[in-house]
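> dropping the sequence and predicted coords here.
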Amino acid sequence: MNPTSAEARPRRGARGKLINIDNGGTLTDICVIDGDRVHRTKTLTTPHDLSACLLDGLRKAARTVYGTEDLQALLLSTESIRYSTTQGTNALVERKGPRLGVLLGGGLTPKALRDAEGAAELYPALIGVRAVALDAALGGEALEEAAIQAVNTLAASGASRLIVSFAGPGREAAEAALKRRLLRTFPPHLLGALPMLFTHELADDADDVRRTWTAVFNAFLHPAMEHFLYNAEHKLRGLHVQSPLLVFRNDGLAGRVAKTIAVKTYSSGPRGGMEGARALASHYGFSRLLTMDVGGTTTDIGLVEGGVVRATAQGSIEGVQSSFPLCDVVSAGVGGSSIFRVERERLQVGPQSVGSAPGPACFGLGGREATMTDAFLLGGLLDPASYFGGDLKIDVDRARAAVREQVGGPLGLDDDAAVQAMEAAWVRGIAESLRGFAGITPDTTLAAFGGAGPFVACRVADELGVSRVVIPALAAVFSAYGIGFSDVGHQFSAPLPANDDDGLATAMLQVFDRAARSMFGEGASIEDCRLTYALEVADGAGTRTVPLQGTALPAELRQGLAAGARLSLQLTAVKPVPHASITGRFGGAAVPAFSGATRTVLVGSGAGARRAALPLYRVEAQPPGAQAAGPAVLEEAFFTCRIDDGWRFEINDAGDILLSKETTR
């Protein structure tokens, strides 16, 4: 088996080739599901032009499939290309995006936005002084003139995109009227015209503050997403791709670029990992699977409990509630490329990241900041000859220089002590985020994936008090692989004009008609789609979702409906597409793992730290059922894992890996 192609053991089934791509801040992962075989590879993300790393990754994928760079053959034999990205997540984490202006009306104020839960730090970073509230007493031409003056004020203050939001039940009519006047005054064909987003066009949400923040997030993410996705689609069409590029979204479904709104790409990469985690938990019977997807810029944390991915009806984005359901994934600013700095004699890690350009110092691309990748290299865990499948040469001397300059020197530590301090801070940051997200119970299993997830998973588990860790066979590209469990689909909503059966019938006709037209654009007849209806109920007790089975209001809802409650009908239309599958089992006949080499690694901590020659186990060389105890190093083409003392590993017939604390076996 060629370790650079890193083909997983046969385990998945599909009718045709499926290409899944997960674009991260540092690396872009590609997973090709070809019948019962899975190929995967990685390439450096090119932030200046994300379509460059997309095509480079596809060329590398073609080499893994055919042995030659036959991109045309790969694309012409592919049934679907599904793509997700963490660019939106990373942009918000690092606050990199356009300067937004907000025009408010109907009594909505900047203070209301600023005082929203979780918005204290986001408001000055995304909006700041670029917010104007129109006098609620104004109407007609006076209101329009005030709005024109406000747009000029916001443009002069540096706003490059504008959000227009009115409060109250008449918001849609008020925004629509103002839109007509503003577009006459500032037509979009003029150079320098401000793109404007009117909140009623984005979300049907009676909560004015929540709807406005959703529009703010969408406007912040839109320029980068629009530029890249249409550019990528254009280049793929130039290669005569037969199927459209599908964007995997944070609702767990996929759709064409033209049917995707920017805010739905937020955390879509992590959602891919959660789709894979749900399949993993279901297959192996993990009742509570806590996930850490460690990439270059962030660690994405989620939970599968009772076979269900934890999600919220109004998902939180950077701590602020939005109008759309979201998988509950937290992106902690700690990753393999996170920057270490000493501030007031304390070592800090993240949230800033060197990304892929220039990347960690050891990449030799001009980076001078110290990262965890540099520390793992300096500590001996990484081998320059095998890192990244041998395709990326890394430089120990550059790593040493960065660690000495940024960490060792300021703290007065030698190289080994500096590496220990960096690892301790890195592990602590991840563990605290995991514990804060979900808490730890006796039945918690930790899933470690992403390129940096397995590195020191045993130490993270020890920090948490968890005794079992699962590393999927496709850990290094698990979010890309998880996209393979998604279908093509969209969600639609409409308010009930009256809270009775007639109002429900009217809303049903509206959402069904919209769904039929939208799914036709996805190449599917509505008769071939799976339709799921639900009612969202907003009243004094909050917002809740009630499943809908028939064409009448449920009796329990009709009886308990409070006066003034607002009902909104939701329809999810899904076109099923081929999925991946999982087949492995743990607990079979044990076979001693084979080690053909050793690796000298810094182990232990504090005064007891030392460099020791540990057995090196290549994952690709192990038979099904292979087991061994730590301390050891477990490695495959795209990830490395240190098995600490007191832990052991088992590799099953599918290539999935279970780490167990020996004292609890």
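Sure thing, it's come through.
> please count neighbours and contacts with C-alpha atoms only from this point.
Fine.
> okay, now the closest residue to A461 other than its chain neighbours: neighbour count?
Once flanking residues are discounted, A461 sits nearest to S467: 6.7 Å by C-alpha to C-alpha, 6 or more residues apart in numbering. S467 has 21 neighbours, counted by other C-alpha atoms under 10 Å.
> is it true that S467 touches T445?
Yes. The pair S467 / T445 is scored as a contact, 7.5 Å apart, by C-alpha atoms under 8 Å.
> any idea how far A447 is from the residue nearest to A461?
Noted for S467: a distance of 12 Å to A447, by C-alpha to C-alpha, to the nearest Å.
> kindly report the same for E233.
33 Å.
> comparing these two, which shows the higher neighbour count?
Legend: neighbour count by other C-alpha under 10 Å for E233 and A447, higher for A447 (28 against 18).
> for the more buried one, which residues are in contact?
Shown in contact with A447 (C-alpha atoms under 8 Å, 6 or more residues apart in numbering): 277, 289-292, 469-472.
> the structure to be compared is supplied as follows:
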Amino acid sequence: MDRLINIDNGGTLTDICAWDGHDFSFTKTLTTPFDLSQCLFDGLTKVSREIYGTENLPELLHSTAHIRYSTTQGTNALVERKGPRVGIVTDSAGTVDELRRSPEQRALFDDLVGSRVAVIDTAADDLDGELVVKVNRLITDGAARIVVAVGDTNDGREHEIRSVLLRKFPRHLLGSVPFLYSWDFSTDRTPSRRIWSAVINTFLHPTMERFLYNAEHRLRDHRVRNPLLIYRNDGASSRVAKSVALKTYSSGPRGGLEGTRALAEVYGLKHVLMIDVGGTTTDIGTVTGGEILTDRRGSIAGIPISFPMSNVESAGIGGSSIIAVADGAITVGPESVGAAPGPACFGFGGTAATITDVNLLLGVLDPSTYLDGGFTLDADRARAVVLDTVAEPLGLTLDQALTAMEQAYFTAMGTAIAPAVEDADETTIAAFGGAGPMSACGAARVAGVRTVLIPKLAAVFSAFGIGFSDIGQSYETDLVDTTDATLAEATADLLAKAERDMFQEGHSLDECTLSWTVASEDEHGATVDEAAYRPGEPVELVAGASSALTLVVTRRMNRIALPDGSFAESRDPEPAGARTVLGAGGRAEVPVYTLTDQRPGATAAGPAIVEGPFFTARVQDGWSFHVTAAGDLLLTDTH
């Protein structure tokens, strides 16, 4: 069977979505930060029970063609600054100033690199001695990994330095410090982007390497024939050994964007704003005219990098973000309690309040049905933490504190969304992730958006979206001129790399689609021209610009098919009960509806609670909901 399994590993929960060509099976499990491969196998075991009626992990694994895996661990590590200290070896005293131009760059540089910068003279007679002294100083100052960034052009000086460092700091020594050479990592001629790309990759690499290889080794123990595929932020997948840590950053949101694009096509929506609310972050991206907004030179946390990236912003606002008091005001994030100890209501020893605790005490969440009844929430622990950390410091009653905390959360999320809203009347928010449906109405109202779409697979939507990815690799090389010989050499070099990599992926180039482009950048690194290229054709470069040849190689995989998403004739919904919820007018009973029990067209006004598979949607007062033909939930602000 050509079963496809997609996994999205988040800071608090890990989502698994399996597709057998006809039906979806999906589940969620708590992320295990002590061993991230454990939650992967916990989730696979749970989904095997969904499929077979009893746990049967071996049969599931051996009936699967591909397992694709994305993770927010890189995003979370950068948001929370959890990673190795990085050092830089450069030949320019102005490198630090160049890397610290903007406030975002200064903050990230100070946290990742700080004062660990060594400036060398590559023309010095005693280069070997100078390197040894200055690298030793970086290590003494705490550098666990070092980036070497020398020269404005790839003139071979970094290779000379590599030879020296390999002799003086051989890799076989215990405690040897890894080096990354910027020109090996990227041929981008804009120094700041190239160096920042190397620094961020260096920071993320050990975290990603450790658990991805561990997960792959555990799969091999089960004699899984096909390798684990890593889903990347460019929308393609590749095996662990052929993946770059930098490209795992924001990969989960890219899966959400692919799913959002599919929804936009099904519903005919012009402008869709994705908000993927996980445990640690809210990821915001845009689909316009059926296309995912992508930058040829992307950015991470406001830092320009050398590689393409979908235009996703990550805000430190999630279901496990800490809500606290600072200087007499309620703050939200960016620190997160993660899955361990998790929100106080999880009962794992958490001592900080989160929106999950707030929604439990508001009455939005049922303590016995969280994660479809697979996890019981502790209201007493949540109450004690909210009273201790927010209500008492501000002199508020419990209900006053809960209302203020919820509004602070809505404001934080809505403020993060607002910059991406160009025309509120033409914008639809697609809200998903475990915490998205609970907060979508409140955040949308702050951002001025009146329509929210919650897919029925909202709880695992990024994992679902990974199902639209193919196996792929991309390559880039400088073009110093466009003579036939230069173009032929550049083309042959990229083809050789592609043939090697795709062979290691298990495919030949004959099975792949090849896409060539030539792009030119001005002196400031901005793209001034980009056009498709066919090998053998003449190329005219932009005068005074630097140019590059790019090859993207894609091996198409099986794709998920979506049901019809039309809107059905309105009908009364089928209630499943009622729940007492704290609203603007105090506590009152509101109807509860089970999404999977509703017929297409089911429509009602808020306030209401809609329970979906592994998620709870709050329809606030002044909003209405409509169940589409595909079983998705459309919310409209009627005020």
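Arrived safely, thanks for sending. Since the structure is predicted, the reported quantities are computational estimates derived from the model, not experimental observations.
> hmm, back to that, quick one: map the residue nearest to A461 of structure 1 onto structure 2.
Using TM-score structural alignment as the criterion, the counterpart of S467 of structure 1 in structure 2 is R450.
> K575 of structure 1 too?
In structure 2, K575 of structure 1 lands on R555 (TM-score structural alignment).
> counterpart of R254 of structure 2 over in structure 1?
Counting by TM-score structural alignment, R254 of structure 2 corresponds to R271 in structure 1.
> how many neighbours does its match have?
Burial measure for R271 of structure 1: 31 neighbouring residues, criterion other C-alpha under 10 Å.
> the closest residue in space to it that isn't next to it in sequence: neighbour count?
Distances taken as C-alpha to C-alpha, 6+ apart place N250 nearest to R271 of structure 1, at 5.7 Å, with adjacent residues excluded. When neighbours are counted by other C-alpha under 10 Å, N250 of structure 1 registers 25.
> shouldn't N250 of structure 1 be within a helix?
No. Counting by DSSP: H, G, I helix; E, B strand; the rest coil, N250 of structure 1 falls outside a helix, being coil.
> what sits against the aligned partner of it in structure 2?
Aligned against structure 2 by TM-score structural alignment, N250 of structure 1 finds its counterpart in N233. Each residue near N233 of structure 2 by C-alpha under 8 Å, 6+ apart is listed here: 247-254, 309-310.
> now D56 of structure 1
By C-alpha under 8 Å, 6+ apart, D56 of structure 1 lies in contact with T43.
> can you tell me what sits against stretch 567-582 of structure 2?
362-364, 399, 587-594, 597-604, 626-629.
> 6 Å instead, please
Residues from elsewhere that reach stretch 567-582 of structure 2 (C-alpha atoms under 6 Å, 6 or more residues apart in numbering): 362-363, 587-593, 600-603, 628-629.
> what is the nearest of those residues to D2 of structure 2?
Among the contacts of stretch 567-582 of structure 2, A629 lies closest to D2 of structure 2 (C-alpha to C-alpha), at 27.6 Å.
> helix/strand/coil for L614 of structure 1?
strand.
> which non-adjacent residue is nearest E117 of structure 1?
V320 (6.1 Å).
> quick one: V135 of structure 2 is in a helix?
Yes. V135 of structure 2: assigned to a helix according to three-state DSSP.
> which residue in structure 1 lines up with it?
The alignment partner of V135 of structure 2 in structure 1, by TM-score structural alignment, is V151.
> kindly report the same for S182 of structure 2.
In structure 1, the residue paired with S182 of structure 2 is T199, using TM-score structural alignment.
> where in structure 2 does stretch 384-398 of structure 1 fall?
If you align by TM-score structural alignment, stretch 384-398 of structure 1 falls on residues 367-381 of structure 2.
> measure that stretch end to end?
From its first residue to its last, stretch 367-381 of structure 2 covers 12 Å (C-alpha to C-alpha).
> just confirm W213 of structure 1 is within a strand.
No. Membership of W213 of structure 1 in a strand is not supported by three-state DSSP, which gives helix.
> which residue lines up with it in structure 2?
Counting by TM-score structural alignment, W213 of structure 1 corresponds to W196 in structure 2.
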